[in-house]
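> Sharing a model that was predicted from the sequence below.
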Amino acid sequence: MKALRADTVSKLRKALPELEKEVKRPSNFEDFYSYSFCYCLTEEKQKSIDIESICQLLDLVLGSHFRAQVDYFIEYLKVGCYYC
């Protein structure tokens, strides 16, 4: 928040579009996704994320850019987990 100079909700709202552009740059996206994935891990040695969390993460990180693909993949993950 400090780097964004967003010390109020309204300033944060104004900063988000630029932040989103920054994250979507290929040079930054991998770092962002890796950080997001690691943030979702609850234990130090955990190597995977539960289905519900990964569906939320995919929607958050990729949903605005690849809506149809993300929706289909999330549906696949949710249906596929019944067969595991």
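Yep, it's here.
> use CA for all of it now, contacts and neighbours both
Noted.
> got the residue ranges for the helices in this structure?
Listed in chain order, the helices of the chain (DSSP state H) span residues 9-24, 26-40, 51-62, 67-80.
> would you list those helices in TSV and tack on mean neighbour count?
Shown next, in TSV, are those (neighbours: other CA atoms under 10 Å):
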stretch	mean neighbour count
helix 9-24	12
helix 26-40	13
helix 51-62	16
helix 67-80	14
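> Next one: Lys11 from Ile54, what distance?
29 Å (CA to CA, to the nearest Å).
> Below is structure B, check it against A:
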Amino acid sequence: MVKNYFSMGLSGTGTALLAMVGMNLISQAGLVYVQTRNIKRNRWTTVIFEIGSVLTFLKPGVDAYRVASGAEKMHGAVRKRS
């Protein structure tokens, strides 16, 4: 779609769409980092995998697989409210 906007001469719309997708990816990657920063074991491996799944647009599929397979949450991944 972005390519179509630029080829039709609507560069402002194409740039806005690219900016929207870019900001969405940056905010999702930031949220993934915040959610995984308290993991005790294999922290950086987990952070890199999770951010990689965000940047490749596979995060919803990875999360759906985890829910369907009944995978347990990693200790420290979700903070308890006090």
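Perfect, I can see it now. Quick caveat, the model's predicted, so the values are computed rather than measured.
> Just the TM-score for the two chains, thanks.
Scored against TM-score structural alignment, normalised by the length of the second structure, the superposed chains reach a TM-score of 0.29; 40 aligned residues with a CA RMSD of 4.0 Å.
> Now do the helices in the second structure.
2-7, 11-36, 43-55, 59-69.
> any chance of the ones you listed in JSON lines, plus mean neighbour count?
Formatted as JSON lines, these follow (neighbours: other CA under 10 Å):
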{"stretch": "helix 2-7", "mean neighbour count": "13"}
{"stretch": "helix 11-36", "mean neighbour count": "14"}
{"stretch": "helix 43-55", "mean neighbour count": "16"}
{"stretch": "helix 59-69", "mean neighbour count": "12"}
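> how much space between the residue nearest to Lys59 of the second structure when sequence neighbours are not counted and Tyr5 of the second structure?
Nearest residue to Lys59 of the second structure in three dimensions, chain neighbours excluded: Ser53, at 4.9 Å (CA to CA, 6 or more residues apart in numbering). Note on Ser53 of the second structure: its distance to Tyr5 of the second structure, by CA to CA, is 27 Å.
> what do you get for Ser27 of the second structure?
Shown here: Ser27 of the second structure relative to Tyr5 of the second structure, a distance of 25 Å by CA to CA.
> Same question for Leu25 of the second structure.
From Leu25 of the second structure to Tyr5 of the second structure the distance is 21 Å (CA to CA).
> for Leu31 of the second structure, same thing?
30 Å.
> And Thr15 of the second structure, by the same measure?
9 Å.
> do the same with Ser69 of the second structure
From Ser69 of the second structure across to Tyr5 of the second structure, the span is 41 Å (CA to CA).
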